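*Asks:* structure for this input, please:
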Amino acid sequence: MLSPDAPEPLFGLCALLLQRGAAEAQAMLGDLLARFPRDAPGWEGLGVVLEQAGKAEAALVCFGKAAAVAPSFMLAMRQGGLLRQLGRHPAAAACFEQAVSLNAGNGLAWFRLGLCRQDAVDLSGAATAYQTALDSEPALAEAAVNLGTVLQDAGRLDEAKQAYGRAVRTRGDTFGRVAQALTTSAKGELWLDLGRLRRDLAG
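*Replies:* Prediction:
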């Protein structure tokens, strides 16, 4: 029998109802909000269930309630990912900025911050974020590719090619993306011999 004063089993039951798409879930959410508005683990758990169900806006509400009580790196990452998915890039960037303030050595957080800055055409800010991602996780080839693209867009072609070369040396299957970026951009280079380009980048 569920205790009326214990939040954990009630949040668990609500999560189960949400997973099943039960009509009772909505009423129970309202009851939990009235009775346990500051139960961070409970709201985070419901947010995860809603995110997995593809209900991004509802998940954000739950994550926001949890973060207001107990901010964490994972909550900031979850919020940032959903906000970027919804096209709300400035809000997503703010979440990833919070994430890197909580865990400055996490390369993925810096990479996602770089994506938001690149979306906003903040080339310098994006380059800084991608470079920091690589400093934290040298094997993050995607960060090297994106660093190359923002440097290229900024007209810094020699530096861009260094970043592209790092990407190709780290993970060979990035070459296709690198070749396309380098040869199709107005600020790129025309290479007819892609084999030579691969050798040039691989150093």
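*Asks:* contacts and neighbour counts: CA atoms only from here.
*Replies:* Will do.
*Asks:* in the protein, which spans are helices?
*Replies:* Taking DSSP state H, the helices of the chain run over residues 7-20, 24-35, 40-52, 56-69, 73-85, 89-102, 107-119, 123-136, 141-153, 157-170, 175-184, 194-202.
*Asks:* turn these into TSV, including mean neighbour count.
*Replies:* Listed next are those as TSV, based on neighbours: other CA atoms under 10 Å:
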stretch	mean neighbour count
helix 7-20	17
helix 24-35	14
helix 40-52	21
helix 56-69	20
helix 73-85	21
helix 89-102	21
helix 107-119	25
helix 123-136	22
helix 141-153	25
helix 157-170	21
helix 175-184	17
helix 194-202	14
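*Asks:* contacting residues for Phe36?
*Replies:* Phe36 is in contact with Pro7, counting by CA atoms under 8 Å, 6 or more residues apart in numbering.
*Asks:* which residues are in contact with stretch 89-96?
*Replies:* So stretch 89-96 is in contact with 76-77, 79-84, 109-110, 112-113, 116-117, 119-120, going by CA under 8 Å, 6+ apart.
*Asks:* here is a second sequence; please produce its structure as well for comparison:
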Amino acid sequence: MARPEAPFARCAALLRAGDPAASGALRDCLARPAGDAEGWLALGEALAGLGRSEAAAVCLARALRAAASADVALRAGVALRGLGRAGEARAAFAEAAARDPASVRARFLLGAAAQDAGDLAGAAAAYAAALQLDPGLAEAALNLGTVRQAQGDLDGAREAYGRAARLRPDGFARAAQALTTESIGELWLDLGALRRALDRA
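*Replies:* The predicted model follows:
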């Protein structure tokens, strides 16, 4: 990972310290060309941490335009998602996945951002891609189950939940809760029978 250029690093440090000189330093950085992806990312993360969401989004968008790596796109996406900017976060995760097709994290976060945006088909595709890259990723299996369940595909949901239950100790409890409490789901009075059904799924 490259280091941000000195003016960006200084500005981010001033912002985090609450130094009054940060305003002038930020103004100077905003007047610079958009070439330093790490610099814009550092500023965006610092501003996001201070709750200055609009300024953070501007800097993160510049980081994405200058991005030379999947890592920059991922980090920008995480910061944007933290700001509640689901569409921009999703675009950042898609960029990260395009730059690094083997990135499980990019696929998983793309699924989460799609789910945030209510795109169940997009979320299912991204979680399935994450699982194809890492078949042991229980969290992706659980999320895929919830998405399939919301789509009304209870067979597909049970299959994903069964996988999660086999991968992690708390997977069964989380799957059972989701399967029985969501608006589209199933009522299982016998948890032993549910466990056996998920084991076979």
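*Asks:* picking that back up, nearest to Thr183 of structure 1 among the contacts of stretch 89-96 of structure 1?
*Replies:* Among the contacts of stretch 89-96 of structure 1, Asp119 lies closest to Thr183 of structure 1 (CA to CA), at 21.2 Å.
*Asks:* what lines up with that closest one in structure 2?
*Replies:* The alignment partner of Asp119 of structure 1 in structure 2, by TM-score structural alignment, is Asp116.
*Asks:* for its match, give its distance to Phe8 of structure 2.
*Replies:* Asp116 of structure 2 sits at a distance of 31 Å from Phe8 of structure 2 (criterion: CA to CA, to the nearest Å).
*Asks:* same deal with Arg174 of structure 2?
*Replies:* 43 Å.
*Asks:* next: Gly111 of structure 2.
*Replies:* Gly111 of structure 2 is 31 Å from Phe8 of structure 2, by CA to CA.
*Asks:* kindly report the same for Val104 of structure 2.
*Replies:* 30 Å.
*Asks:* check contacts around the residue minimising distance to the centre of structure 2.
*Replies:* Nearest to the geometric centre of structure 2 sits Leu109, at 2.9 Å (CA atoms, centre = their mean). Shown in contact with Leu109 of structure 2 (CA under 8 Å, 6+ apart): Arg90, Phe93.
*Asks:* recalculate using a threshold of 7 Å.
*Replies:* Applying CA atoms under 7 Å, 6 or more residues apart in numbering to Leu109 of structure 2 gives the contacts Phe93.
*Asks:* in structure 2, point out the residues matching stretch 86-103 of structure 1.
*Replies:* Going by TM-score structural alignment: stretch 86-103 of structure 1 matches residues 83-100.
*Asks:* counterpart of Gly35 of structure 2 in structure 1?
*Replies:* Match for Gly35 of structure 2 (TM-score structural alignment): Arg38.
*Asks:* roughly how far does the residue lying closest to that match once chain neighbours are set aside sit from Ala127 of structure 1?
*Replies:* Leaving out its chain neighbours, the residue that sits closest to Arg38 of structure 1 by CA to CA, 6 or more residues apart in numbering is Val69, at 6.1 Å. From Val69 of structure 1 across to Ala127 of structure 1, the span is 33 Å (CA to CA).
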